[in-house]
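**Q** sequence unavailable; structure follows:
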């Protein structure tokens, strides 16, 4: 079983009335390389 080093669930972000993302979930396992690119 792989350990999880970062876990997020149900994250949403909006700017005024514009929804940038809705209900995002992410699980990052240990022992690897993970990149997240964004503004």
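**A** Cool, the structure landed. Quantities reported herein were computed from a predicted structural model and do not represent experimental measurements.

**Q** going forward, measure contacts and count neighbours with C-alpha atoms only.
**A** Noted.

**Q** now do stretch 8-26: everything it contacts.
**A** Residues outside stretch 8-26 that contact it (Cα atoms under 8 Å, 6 or more residues apart in numbering): 6-7, 27.

**Q** now the end-to-end length of that stretch.
**A** With Cα to Cα, to the nearest Å as the measure, stretch 8-26 spans 5 Å from end to end.

**Q** re the thing from before, let's see which of the contacts of stretch 8-26 end up in strands.
**A** Here DSSP state E is the test, and the contacts of stretch 8-26 give 6-7, 27 as lying in strands.

**Q** got another one to weigh against that:
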């Protein structure tokens, strides 16, 4: 649903712009965003 997509997008955006990008959370956020976009 749209709220889930927006939340995941915000989560991925935050993860991509913080020093914790290399952490598991950052990787999962990017993976989730890619899955939703594709």
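**A** Perfect, thanks for sending it. These figures come from a predicted structure and were not determined experimentally.

**Q** TM-score of the superposed pair?
**A** Comparison of the two superposed chains (TM-score structural alignment, normalised by the length of structure 2) gives a TM-score of 0.21, and 20 aligned residues with a Cα RMSD of 3.3 Å.

**Q** can you put the ones in strands among the contacts of stretch 8-26 of structure 1 in a markdown table and add neighbour count?
**A** A markdown table is the format used below for these (neighbours: other Cα atoms under 10 Å):
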| residue | neighbour count |
| --- | --- |
| 6 | 10 |
| 7 | 10 |
| 27 | 11 |
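
**Q** packing partners of the helix or strand hosting residue 28 of structure 2?
**A** Using DSSP states H and E, residue 28 of structure 2 maps to helix 24-37. When contacts are defined as 3 or more Cα pairs under 8 Å, 6 or more residues apart in numbering; DSSP states H and E, helix 24-37 of structure 2 packs onto helix 2-16.

**Q** what does the helix it packs on rub up against?
**A** 21, 25-26, 29-30, 32-33, 36.

**Q** got the ones in strands among the contacts of stretch 8-26 of structure 1 as a markdown table, with distance to residue 15 of structure 1 columns?
**A** A markdown table is the format used below for these (distance: Cα to Cα, whole Å):
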| residue | distance to residue 15 of structure 1 |
| --- | --- |
| 6 | 25 |
| 7 | 24 |
| 27 | 25 |
